[in-house]
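> Predicted model and sequence below, questions to follow.
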Amino acid sequence: MSVSDPTIFELGESEALRRAISHFKPGSHTLVPSGDDAAVIRSEGKYVVTTDTMVQGRDFRLDLSSARQLGMKAVATNLADVVAMGAKPTAIVVALVVPESTKVSWLEEFAQGLQSGIDSLFPGCEVVGGDLAAGDQVVIAVTAHGELEADPVLRSGARVGDQVVVAGTLGRAAAGLDLLLAPDPTLAAAYPEWVSIQLAPNPPLQTGLELAALASSMLDISDGLSTDAARIAKASGVTLKLRSSSLLGYEAVLELAAQSMTARGFSANERDWVLNGGEDHSFLATVPAGTKLPVGCKVIGEVVAQETSAVLLDDQPLSPKGWDSIRS
């Protein structure tokens, strides 16, 4: 056995899990924490449940993401979905598949990333359990729970006359991914902020909850503005008209990174990042016109027609070209 840093195979499931669980903090919603066949979570009424899976080679690469970053990203992607429904995150469970050769130090670092993500995004939420198994590649599956204090905010509530609103950033995670994948490593080193958002997103959950309290419809922008706007349009049976002029600010902060890539012969376009790049995990909502918005929210368009289920950029159709977890 490698005494200083054993693999999970050398240590065994029980001891490996014990070491990982030691990094988690207790939460106020948990009556029975990890250790039994199932956790018990306190709920005063309605709650939401969501799940998301990250697969090595399709959703992340181990040569680009540290174990800590993967833990933080797993938290961010799931808690954003909970908040998009108008719920406060309370608990998550994590199922993890790793090769037998995985060092226990990697597992502990991943657990630290989970806790760090919770601490920075929504303190009080808790990892209450999960599963550890051996396999050929790393697979991370998280199920998150949240408590609703009012009716859930659905994708199907948009109405003609509503404003289209974004809370958070657009395009930064997509820029970070292209910078990371470029063969010239100096590009990623030159723009660490965008790379960081790709590897460990930091969605504005508190702002998202404030926006949800006002919204007629809402979702987490995980797959790109064009794709997720089309989901609201389809679910609500309306047309969303986005204004290109309202997206210029999102594009401006990415312009230099795009220019740096094109100067080195790589394809990059800041508008494409903003329209079609996902993983910032910001929030897209429709809100009745005239509503005073929370700080950090920006109006980017309006709902203009009923029963057409389309998205326009100015007056031109905007096709959904974001991430597709099966086809991409």
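Yep, that arrived. Numbering: from 1, shown residues only.
> okay, CA-based contacts and neighbour counts for the rest of this
Will do.
> okay, which residue is most central for this structure?
residue 77 (2.8 Å; Cα atoms, centre = their mean).
> Which secondary structure state does that residue sit in?
Under DSSP: H, G, I helix; E, B strand; the rest coil, the three-state class of residue 77 is helix.
> Quick one: the helices in the stretch 201-328 of the chain, in order.
Secondary structure of the stretch 201-328 of the chain by DSSP state H, counting those that start in this stretch: the helices cover 205-212, 225-236, 248-252, 255-263, 270-276.
> Quick one: those as a markdown table, columns for mean neighbour count and distance to residue 53 too.
Shown next, in a markdown table, are these (neighbours: other Cα atoms under 10 Å; distance: least, Cα to Cα, whole Å):
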| stretch | mean neighbour count | distance to residue 53 |
| --- | --- | --- |
| helix 205-212 | 22 | 20 |
| helix 225-236 | 24 | 18 |
| helix 248-252 | 15 | 28 |
| helix 255-263 | 16 | 30 |
| helix 270-276 | 23 | 21 |
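> Can you tell me which of those helices is nearest to residue 35?
Shortest distance between residue 35 and these, using Cα to Cα, is found for helix 205-212: 29.1 Å.
> what's that closest one in contact with?
79-80, 83-88, 121-122, 153, 167, 218, 283, 285, 293-297 (Cα atoms under 8 Å, 6 or more residues apart in numbering).
> Let's see that with 7 Å instead.
Identification of contacts with helix 205-212 by Cα atoms under 7 Å, 6 or more residues apart in numbering yields 80, 83, 84, 86, 121, 153, 167, 218, 283, 294.
> Tell me the most packed of those, by neighbour count.
Within the contacts of helix 205-212, neighbour counts (other Cα atoms under 10 Å) peak at residue 218, which reaches 33 neighbours.
> I'd assumed residue 152 was in contact with that residue.
No. Here residue 218 lies out of contact with residue 152, judged by Cα atoms under 7 Å, at a distance of 9.8 Å.
> For stretch 163-177, give me every contacting residue.
Here stretch 163-177 has contacts from 194-195, 197-198, 203-204, 207-208, 250, 273-274, 277-280, 282-289, 296-303, using Cα under 7 Å, 6+ apart.
> Please compare the first structure with the one that follows:
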Amino acid sequence: MPTEAPTVADLDEKSLLARIFPRLGTPIALLGPGDDAAVIAAEDGRTVISIDTLVQDADFRLLWPSGYRTSGFDVGWKCAAQNLSDINAMGAVPTSLVVSLTLPGSTEVAWVEDLADGLAAAIHVLGATECSVVGGDLGRGREIVVTAAVTGSLQGRTPVLRSGARPGDIVAVDGSLGRAAGGLAVLESHEDYAALIADPTAENLALLELATSQCRPRPPLASGPRAAESGATAMLDISDGLVRDAGRIASASGVAIELNAAAVARHAEPLRAAASRLGADPLDWVLGGGEDHGLLACFPADSELPAGFELIGEVRDGAGVTVGGQSPQTIGWDHFGG
């Protein structure tokens, strides 16, 4: 008979950590794991810091209605990506991650090792070359919760805030829009994920690619510092939807943002076939879908946009966000539904 896979309840904390940290590579830190805290260099005396959490059945499902099983690699990758993206949105470069894991005793050790692999892979593939996991915490609970705090260096630059946009600025975006939302729709649908893999038609492959965008987003990490150096007046990462996050810049800056309807439609068009199959409107994905973790930034009107950015709107006097002069019906994600 096959032996059961070991779970975290079969190990003590020291043994589990011994399974995790070798998979994360050598920490880039003055002092890494092993003491009560890590020590990170602050190049210019300032540290940018952020924190984010992934909660089972709120931010991911272990088993989706489509039949897709979320791997530890997926969760590790997404944890890294969303935290690195927050540092990027300040115009900074990520320097360290500390990760807290809350795990049910029934969690397989292999799943946790896979999570460590996903963290390491995302840091490497996304290009966070000055960042590593330098410590963390383990705890036991009823569901999987992954929380990471990330630090970053401004490298002498002024941080780009949400509050600097001015009437007359142009609004630009770098990264994908709507793809992660489309992927969430695929995972939540009753499309048979295994059948999509078994029948790799162009249409099925498109659905699989969207699902990957949800599980393993690719924020454009080189673009935050590049935007800061190009004079960005305001910036944030698009985590809760284009309209909601544009509204955050508008509110913080005391301005209105007009999104160009034709530019929004260009992002929606490649998603149209998948949306039609799933009974969705691709414009809803583009306007309200988050988790692609692209960048939304404002620049002075006469600016040459840095590589990767494309014009998507303009800043005006007033308040709120409009699309083609109209108030959008799709707003975006809010954890508490307000």
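Looks like it arrived, so ask away. Because the structure is a prediction, the values reported are computed rather than measured.
> quick revisit: which one of the contacts of helix 205-212 of the first structure is nearest residue 243 of the first structure?
residue 167 (15.9 Å).
> Would you map the strands across the second structure?
Ranges of strands within the second structure are 48-55, 93-103, 133-140, 145-153, 170-174, 234-237, 256-259, 295-299, 310-316, 320-323, based on DSSP state E.
> which secondary structure elements does the fourth one contact?
Same thing as strand 145-153 of the second structure. Helices and strands touching strand 145-153 of the second structure, by 3 or more Cα pairs under 7 Å, 6 or more residues apart in numbering; DSSP states H and E, are strand 48-55, helix 72-88, strand 93-103.
> Check the offset of it from the chain's centre.
12 Å (Cα atoms, centre = their mean, to the nearest Å).
> What of stretch 94-102 of the first structure?
Here stretch 94-102 of the first structure shows a centroid-to-chain-centroid distance of 22 Å under the convention Cα atoms, centre = their mean.
> Would you check the span in the second structure matched by that stretch?
Aligned by TM-score structural alignment, stretch 94-102 of the first structure falls on residues 99-107 of the second structure.
> Name the residues of the matching stretch that come out as buried.
By 16 or more other Cα atoms under 10 Å, the buried positions in stretch 99-107 of the second structure come out as 99, 100, 101, 102, 103, 104, 105, 107.
> and that stretch, how far apart are its ends?
The first residue of stretch 99-107 of the second structure is 17 Å away from its last residue (Cα to Cα, to the nearest Å).
> which residues are contacting it?
7-9, 135-149.
> Name only those of these that count as buried.
Buried residues within those, defined by neighbour count using 16+ other Cα under 10 Å: 7, 8, 9, 135, 136, 144, 145, 146, 147, 148, 149.
> nearest to residue 61 of the second structure, of those residues?
residue 144 (10.0 Å).
> ok, that closest one touching residue 55?
Yes. Counting by Cα under 7 Å, residue 144 of the second structure does reach residue 55; the two are 6.2 Å apart.
> Need the buried residues of stretch 99-107 of the second structure in TSV (columns: distance to residue 26 of the second structure).
Listed next are these as TSV, based on distance: Cα to Cα, whole Å:
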residue	distance to residue 26 of the second structure
99	15
100	18
101	20
102	23
103	24
104	28
105	28
107	26
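> Grab the two from those residues that are most spread out in space.
The most widely separated members of those, counting by Cα to Cα, are 99 and 105 (18.3 Å).
> Residue 295 of the second structure contacts residue 234, doesn't it?
No. At 10.5 Å, residue 295 of the second structure does not count as touching residue 234 under the criterion of Cα under 7 Å.
> What's the match for residue 167 of the second structure in the first structure?
Aligned partner of residue 167 of the second structure by TM-score structural alignment: residue 160.
> Its match - nearest residue in space that isn't next to it in sequence?
residue 303 (4.9 Å; Cα to Cα, 6 or more residues apart in numbering).
> For the one you found, the count of nearby residues, please.
Here the number of neighbours of residue 303 of the first structure (other Cα under 10 Å) works out to 24.
> That one contacts residue 239, correct?
Yes. Contact criterion Cα under 7 Å: residue 303 of the first structure and residue 239 qualify, at 5.7 Å.
> With residue 17 of the first structure as the reference, measure out to the closest residue to residue 19 of the first structure other than its chain neighbours.
Take residue 19 of the first structure and drop its neighbours on the chain: the residue closest to it by Cα to Cα, 6+ apart is residue 108, 6.7 Å away. Distance from residue 108 of the first structure to residue 17 of the first structure, counting by Cα to Cα: 9 Å.
> go on, residue 52 of the first structure?
With Cα to Cα as the criterion, residue 52 of the first structure and residue 17 of the first structure are 21 Å apart.
> Counting neighbours, go ahead and name the busier of those two.
Under the criterion of other Cα under 10 Å, the comparison of residue 52 of the first structure against residue 17 puts residue 17 first, with 21 against 15.
> Spatially, what comes nearest to residue 133 of the second structure if we skip its sequence neighbours?
residue 97 (4.6 Å).
> Burial check on residue 323 of the first structure, number of neighbours?
Residue 323 of the first structure: 18 neighbours (other Cα under 10 Å).
> what's the counterpart of it in the second structure?
Checking TM-score structural alignment: residue 323 of the first structure goes with residue 333.
> Might you report the residue contacts of its match?
240, 241, 288.
> Please point out which of the residues you listed the first structure shares.
Mapping those onto the first structure (both residues aligned by TM-score structural alignment, their matches' Cα atoms under 7 Å) leaves 240, 241 still in contact.
> could the helices and strands packed on strand 145-153 of the second structure go into JSON lines alongside distance to residue 274 of the second structure?
Shown next, in JSON lines, are these (distance: least, Cα to Cα, whole Å):
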{"stretch": "strand 48-55", "distance to residue 274 of the second structure": "27"}
{"stretch": "helix 72-88", "distance to residue 274 of the second structure": "22"}
{"stretch": "strand 93-103", "distance to residue 274 of the second structure": "34"}
